[in-house]
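K.L.:
Sequence first, then the predicted structure, then my questions.
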Amino acid sequence: MKQFLFDLDLSYEQCEQFYSGHIESIQVTSHSGKTIRIPANRFRSFITPIGIKQQFKLKLTDYNQFISLEKIT
């Protein structure tokens, strides 16, 4: 299993583009420097009235299949 930590800071207006279909994936850089592209729909449950301003932990299998995406408090 692989784990990646990263920060995400998106305004509510940027998050609205997930729903309109203009954004299909979000590219982030993990704290270790790895660039990762994640389907935007994975973040829908984390959207607040101010957008998404959170640190996350992404877990993948050794074959890069999605396991989970968790916000870190």
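P.N.:
Alright, I've got the coordinates. Numbers count the residues shown, from 1 in each chain.
K.L.:
From now on I want contacts and neighbour counts done on CA atoms only, so please keep to that.
P.N.:
OK.
K.L.:
Report the secondary structure state of His31.
P.N.:
Secondary structure for His31, judged by DSSP: H, G, I helix; E, B strand; the rest coil, is coil.
K.L.:
okay but it is in contact with Leu8, surely?
P.N.:
No: with contact defined as CA atoms under 8 Å, His31 does not count as touching Leu8 (11.4 Å).
K.L.:
The structure to be compared is supplied as follows:
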Amino acid sequence: MQRLRFRLAISQAQLLRYYQGRVAALSVNTEQGLRLQVPLHHFRGFVGHNGLNGYFEIELDGQNKLQQLSRLS
């Protein structure tokens, strides 16, 4: 298992464009220097009135498949 951390700050207006079907995945840069594409639907539970903001940790299995996504702060 691999754990990677990253920060997101996406406004409500930007998210609206994503959910209108223009974007299927978010591209994030991790603290470890990797770029990941994470399907947008994994973030739905973290969206608030101000958009999608926070410090996140993603856990990947040996085949780099998402096992868990959590907001740390």
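P.N.:
Nice, I can see it. Given the structure is predicted, the values throughout are model-derived calculations rather than measurements.
K.L.:
re the thing from before, pick out whichever of His31 and Leu8 of the first structure has more residues nearby.
P.N.:
Leu8 (15 against 11; other CA atoms under 10 Å).
K.L.:
how close does Ile23 of the first structure get to Ile52 of the first structure?
P.N.:
Counting by CA to CA, to the nearest Å, the gap from Ile23 of the first structure to Ile52 of the first structure is 15 Å.
K.L.:
more neighbours, these two?
P.N.:
Of the pair Ile23 of the first structure and Ile52, Ile52 is the one with more neighbours under other CA under 10 Å, namely 20 against 15.
K.L.:
Relative to the second structure, what is the average displacement of the strand or helix carrying that one?
P.N.:
Ile52 of the first structure is part of strand 52-60 when elements are defined by DSSP states H and E. Mean deviation of strand 52-60 of the first structure relative to the second structure after superposition (mean CA distance after the TM-score superposition for the first structure): 0.5 Å.
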